[in-house]
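[1] The sequence isn't on hand, but the structure is:
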């Protein structure tokens, strides 16, 4: 499907900008699942000033959604209405040493690149990022973590633009961090952050990174089309244990499958649609609830409009949607 061309509706939208604007750009190429419909308009700003100028010109009734590396994102088959903002590595991928064990990091910096830069600076506390396949903007938004460390332990402050293109500085306290959650307004686009580590020998840091990478390669289907952990860990247990207990390891719907290697990972076995993946996830949630009474919560973000095959209903239906 395709959307009405926003560039035709607002012909002056791209004037004076240095970034790239593309109407009805397929998003399957930018998500790790390799599925999903188009963005009505995809904008890749050249820098912060370019993004701010664009947001100030964009009519307020047009939705805006920032998308990073797409590692934990499921775009539905009908695509995304409005503007998808994808920050470029050139404009938002810098890392700067500030002294005092701190780094200024662009939101488009891949997590593993931050781990590498911190190691070179002799800064510990970032090794967990070596095993997280995303970018710092997403890590800040969802409080990404692994191996006993979370983003909230490293983040000092961040810079964001609001829907009107205005600049805001948020402290760690402002973010109201919790497990895989931040309380920051959904309308904010993070552009950079100040992160703080702890001094450590580079040799020790690199061994920690090697351990993280080795664990990931052994335990996760990293060579598949996947989106990382599908569900958040419930209190007192692990999501994969509950999925396994419910008999869902290897469960397949269409081209989507719960990984045989790590059953909290969904994979696109080749030709999965967004509907296949979301329906598989909801089926697993239903079976886990029937087995253990646990309501698994999605960790993967599902966004956009459903396609011609129809909607996928939450396993508890309208009751869950209203909660």
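    Sure thing, it's come through. Being a predicted model, the structure only gives us computed values, none of them experimental. Numbers count the residues shown, from 1 in each chain.
[2] For the rest of this, base every contact and every neighbour count on C-alpha atoms.
    Noted.
[3] Tell me the secondary structure at residue 82.
    Reduced to three states with DSSP: H, G, I helix; E, B strand; the rest coil, the structure at residue 82 is strand.
[4] The closest residue to residue 299 other than its chain neighbours: what's it in contact with?
    In space, and not counting its chain neighbours, residue 299 is closest to residue 231: 4.6 Å by C-alpha to C-alpha, 6 or more residues apart in numbering. Listed by C-alpha atoms under 8 Å, 6 or more residues apart in numbering, the contact set of residue 231 reads 239, 264, 296, 297, 298, 299, 300.
[5] Out of the residues you listed, which end up buried?
    Neighbour-count burial (16 or more other C-alpha atoms under 10 Å) is assigned, among the contacts of residue 231, to 239, 264, 296, 299, 300.
[6] so the spatially closest residue to the first one that is not a sequence neighbour is in which element?
    The one in question is residue 239. Distances taken as C-alpha to C-alpha, 6+ apart put residue 233 closest to residue 239, at 4.7 Å, once the chain neighbours are dropped. Using DSSP states H and E, residue 233 is not contained in any helix or strand.
[7] can you map out the helices along this protein?
    Listed in chain order, the helices of the chain (DSSP state H) span residues 6-9, 48-57, 89-92, 111-120, 136-142, 202-219, 239-245, 274-292, 318-322.
[8] Any idea which of those gets closest to residue 102?
    For these, distance to residue 102 was read as C-alpha to C-alpha. The smallest value, 9.2 Å, belongs to helix 111-120.
[9] circling back to that earlier point, in the contacts of residue 231, which two residues are the furthest apart from each other?
    So for these, where distance means C-alpha to C-alpha, the most widely separated pair is 239 and 300, at 13.0 Å.
[10] circling back: for residue 138, see how far away the residue nearest to residue 239 is.
    Here residue 233 is placed at a distance of 19 Å from residue 138 (C-alpha to C-alpha, to the nearest Å).
[11] take a look at this one as well, against the first:
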């Protein structure tokens, strides 16, 4: 890592060798070479416009569906916080900043009497990540409710993309390479606020009953293959409760990995790969990770 950050004049908070593990829901992972918390959109655009092409850049949101590897993350990590979390209620929708938590957007929608965004209360994460991966749960997803998303391109240009332009598919979007979601508009339908709050409560209760929501976890580990449920495939392969060091496949919902003690990111990722292999041997189905694994496995190794 260079002694001096290669971009000058930034107004946000810039920290060298910044610990990241405490931010991740798994509570594991090494530091960022540099952590940048931009002051506002223009501050972030300045970074993108002036960043050397050989400086890797990673964006982290709520860190819910990510394994940060033990060697940390090369280059600069951008974390959107203040200036990116505003929520604006309109007559038929909500404009939410990328750093706004999904659950907070769902609560604002309920208070405003706007239905259709209840599913967000069941998704641990922020709006930027939800747009990037077309997050969904409880019968809906971002594709079903998004009007547009504003992004900064890799060279710092502000653009607005429609739902169609984002090319959503299951847990996937066609965001341009290097683009960062800034904010998004989500449609809502007028409804009785109390009825909406009741549906939020039902989703919360269902999630509490079926998922290890109070554990150190990263949400759903694997995508559901077409025609199958990932948890059922993991269960059929005999992996429920499987452990590696402080990492465990949840006994409550076996598409969740848990840090039950002092797990390392390496243990979590290795356990996940072991589960994938056992499912492949059992069913012939190759599970694909839904959780992002980012960074270096050990200090000094290139980011992969």
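    Noted; the coordinates are in hand. Because the structure is a prediction, the values reported are computed rather than measured.
[12] Drop the TM-score for these two in here.
    Once the chains are laid over each other, their TM-score by TM-score structural alignment, normalised by the length of structure 2 reads 0.96; 303 aligned residues with a C-alpha RMSD of 1.7 Å.
[13] Tell me the residue in structure 2 aligned with the residue nearest to residue 299 of structure 1.
    In structure 2, the residue paired with residue 231 of structure 1 according to TM-score structural alignment is residue 222.
[14] how close does that match sit to residue 270 of structure 2?
    Computed as C-alpha to C-alpha, the residue 222 of structure 2 to residue 270 of structure 2 distance reads 14 Å.
[15] And for residue 18 of structure 2?
    Residue 18 of structure 2 sits 25 Å away from residue 270 of structure 2 when distances are taken as C-alpha to C-alpha.
[16] who's more crowded, those two?
    Shown here are residue 18 of structure 2 and residue 270; by other C-alpha atoms under 10 Å, residue 18 has more neighbours (17 against 14).
[17] The more buried one and residue 32 touch, don't they?
    Yes - at 5.1 Å, residue 18 of structure 2 and residue 32 qualify as touching, with contact defined as C-alpha atoms under 8 Å.
[18] measure the residue mapped onto residue 56 of structure 1 from structure 2 to residue 262 of structure 2 for me?
    Residue 56 of structure 1 maps onto residue 49 of structure 2 when the alignment is built from TM-score structural alignment. The span separating residue 49 of structure 2 from residue 262 of structure 2 equals 40 Å under the rule C-alpha to C-alpha.
[19] Give me the more crowded residue out of these two.
    Legend: neighbour count by other C-alpha under 10 Å for residue 49 of structure 2 and residue 262, higher for residue 49 (15 against 12).
[20] from memory the more buried one sits against residue 155, does it?
    Yes - counting by C-alpha under 8 Å, residue 49 of structure 2 does reach residue 155; the two are 4.9 Å apart.
[21] what sits against whatever residue of structure 2 lines up with residue 256 of structure 1?
    If you follow residue 256 of structure 1 across to structure 2 using TM-score structural alignment, you land on residue 247. Taking C-alpha under 8 Å, 6+ apart as the contact definition, residue 247 of structure 2 lies against 257, 258, 259, 260, 261, 263, 264, 267, 268, 271.
[22] Which of the residues you listed are buried, as a ChimeraX select command?
    Here is the ChimeraX selection string for the buried members of the contacts of residue 247 of structure 2, based on 16+ other C-alpha under 10 Å:
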select :257,258,259,260,263,264,267,268,271
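[23] Farthest pair within the contacts of residue 247 of structure 2?
    Greatest spatial distance among the contacts of residue 247 of structure 2 (C-alpha to C-alpha): 261 and 271, at 14.7 Å.
[24] neighbours around the counterpart of residue 196 of structure 2 in structure 1, how many?
    When structure 1 is aligned by TM-score structural alignment, the residue opposite residue 196 of structure 2 is residue 205. The burial metric for residue 205 of structure 1, expressed as a neighbour count using other C-alpha under 10 Å, is 23.
[25] and what of residue 245 of structure 2?
    Residues lying near residue 245 of structure 2 (other C-alpha under 10 Å) number 14.
[26] OK, contacts around the nearest residue to it once chain neighbours are set aside?
    With sequence-adjacent residues excluded and distances taken as C-alpha to C-alpha, 6+ apart, residue 245 of structure 2 is closest to residue 263, at 6.2 Å. Counting by C-alpha under 8 Å, 6+ apart, residue 263 of structure 2 makes contact with 28, 245, 246, 247.
[27] Distance check, residue 263 of structure 2 against residue 256 of structure 2.
    14 Å.
[28] How about residue 248 of structure 2?
    Taking C-alpha to C-alpha as the measure, residue 248 of structure 2 and residue 256 of structure 2 are separated by 9 Å.
[29] what ranges do the strands span in the stretch 51-200 of structure 2?
    Using DSSP state E, counting those that start in this stretch, the strands assigned to the stretch 51-200 of structure 2 run over residues 57-60, 66-68, 73-79, 87-90, 93-97, 114-115, 136-137, 140-141, 146-152, 158-162, 180-187, 189-190.
[30] neighbours around residue 178 of structure 1, how many?
    By other C-alpha under 10 Å, 12 other residues sit near residue 178 of structure 1.
[31] Great, nothing more from me.
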